[in-house]
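Enquirer: Give me a 3D structure for the following:
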Amino acid sequence: MTMRKICKLNEEQRQFADTHHSIVTRFLSHHQLDEAEFYDIVIFGYLLAVQEYLEKPELSRYAFSTIAWRNMKDCVAREYYNRSRDKRTAAIASLNEEVLELEAFLPDRLAHLAEALDNQILLTELLSCMTPKEKEMVHLKADGYTYREIAEKCSITVYGVSSRFSRMRCRLRKMELI
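Expert: Next up is the predicted model:
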């Protein structure tokens, strides 16, 4: 997800943004987002939508609210993604507290390491029994492509993509049982 740059609004864009500003409050209300917390997040998507809508004539075939809602939704999704990143949820300890053992600071770390190693072994086994086309599909899905986009890139149908992923999940379940 790349963030597009917002430039200073010109007079026409400013007036357009003022006229349609109620879209922002409707969006926040519809998604039950606290205005105090999320207004500053979604407003950037809204302002970017204003600029894009007025600068790109091909967007006029859509309602402005559609473009604005999509951009605001992207901003909210990006915010939730950033909040859930490991660096934001890292374990924190006060410098005043004494931590005598690593186990006290990071409980169950050995269990987590063992689970991660098991997952790595399982993934290696799964990759070894995949066709090159399946590997390509898994890489595309990991990169965030939708089934439709994967189907286009791999020259197969969306149903073909879905059924291949279904078969791969079945293989993974069988491998877990062994």
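
Enquirer: Every contact and neighbour count from this point should use C-alpha atoms.
Expert: OK.

Enquirer: My understanding was that residue 43 contacts residue 73; is that so?
Expert: No - using Cα atoms under 8 Å, residue 43 makes no contact with residue 73, being 10.7 Å away.

Enquirer: what's the overlap in contacts for these two?
Expert: With Cα atoms under 8 Å, 6 or more residues apart in numbering applied, the contact sets of residue 43 and residue 73 do not overlap.

Enquirer: what ranges do the strands span in the protein?
Expert: Applying DSSP state E to the chain gives no strands.

Enquirer: now the other sequence, so there's something to compare against:
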Amino acid sequence: MKALHPLTEEQRIFAEKHHDFIYQYLNGRHLNIEDYYDTAVFGYLKAVQDYLEKPELQQYRFSTIARIAMRDALATEWKKQNRPMRRAYLEEYQEDTAELDAFLPTRQERLAEAMDDRNRLLALLAYLTPKERQVVHLQADGYTYHEIAEICNITSHGVHSRFYRLRRKVRSLDGMEV
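Expert: The predicted structure is shown next:
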């Protein structure tokens, strides 16, 4: 979502007049107001600004513009919260556990798999260009194609094309011993 700027007096009055629409939207989707209001309100305020600043939007009802903006704000937040880089692996710890292997019984298998994966990745990375390596690392860190495009100064389509070529390289190298 594009950044908000301070509301004009007209926008502030309009936003106050239609403020109940936020509650109607959240209640209509059975979303807890305490949990989702802070996210939805930014979409709502962006809708107010867009609706009053862009005359072409006034052919639609404000409720339509606001509903779409709040939906997009919530979707963006959910997407951000569910990216891999935001989820940590959790295990329950018990005080009477003396050894790490008793606490994590599959630790040795996971370590072996991780080392094997790491060795395969290092072998595959040797075949990549520096820009392809950067794109792979960013995606592994949980960045979206759009975010990768901004960081690498390329288009989203360019990121997609790089991953398409990478998949072809991986398939061609798949038969090789790594």
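
Enquirer: TM-score for the pair, please.
Expert: After superposition, the two chains reach a TM-score (TM-score structural alignment, normalised by the length of structure 1) of 0.64; 157 aligned residues with a Cα RMSD of 3.9 Å.

Enquirer: quick one: what's aligned to residue 128 of structure 2 in structure 1?
Expert: If you follow residue 128 of structure 2 across to structure 1 using TM-score structural alignment, you land on residue 130.

Enquirer: Next, count neighbours for its match.
Expert: Applying other Cα atoms under 10 Å, we find 14 residues neighbouring residue 130 of structure 1.

Enquirer: From residue 104 of structure 1, how far off is it?
Expert: Separation of residue 130 of structure 1 from residue 104 of structure 1 (Cα to Cα, to the nearest Å): 41 Å.

Enquirer: And for residue 90 of structure 1?
Expert: 15 Å.

Enquirer: Equivalent analysis for residue 94 of structure 1, please.
Expert: Taken as Cα to Cα, the span from residue 94 of structure 1 to residue 104 of structure 1 is 14 Å.

Enquirer: Compare the two (neighbour count), which wins?
Expert: Neighbour count, other Cα under 10 Å: between residue 94 of structure 1 and residue 104, residue 104 has more, with 10 against 7.

Enquirer: how close does the counterpart of that one in structure 2 get to residue 143 of structure 2?
Expert: Counting by TM-score structural alignment, residue 104 of structure 1 corresponds to residue 102 in structure 2. Distance, residue 102 of structure 2 to residue 143 of structure 2, by Cα to Cα: 35 Å.

Enquirer: How much space separates the residue nearest the centre of structure 2 from residue 134 of structure 2?
Expert: Centroid-nearest residue in structure 2: residue 80, 3.4 Å away (criterion: Cα atoms, centre = their mean). For residue 80 of structure 2, the distance to residue 134 of structure 2 equals 21 Å [Cα to Cα].

Enquirer: For residue 99 of structure 1, list the residues it contacts.
Expert: Counted by Cα under 8 Å, 6+ apart, residue 99 of structure 1 has contacts residue 105.

Enquirer: How about the one 5 residues further on?
Expert: Taking Cα under 8 Å, 6+ apart as the definition of contact, residue 104 of structure 1 has no neighbours.

Enquirer: what do you get for the one 4 residues further on?
Expert: When contacts are counted by Cα under 8 Å, 6+ apart, residue 108 of structure 1 is found next to no other residue.

Enquirer: And for residue 43 of structure 1?
Expert: 24, 72.

Enquirer: which residue in structure 2 lines up with it?
Expert: In structure 2, residue 43 of structure 1 lands on residue 37 (TM-score structural alignment).
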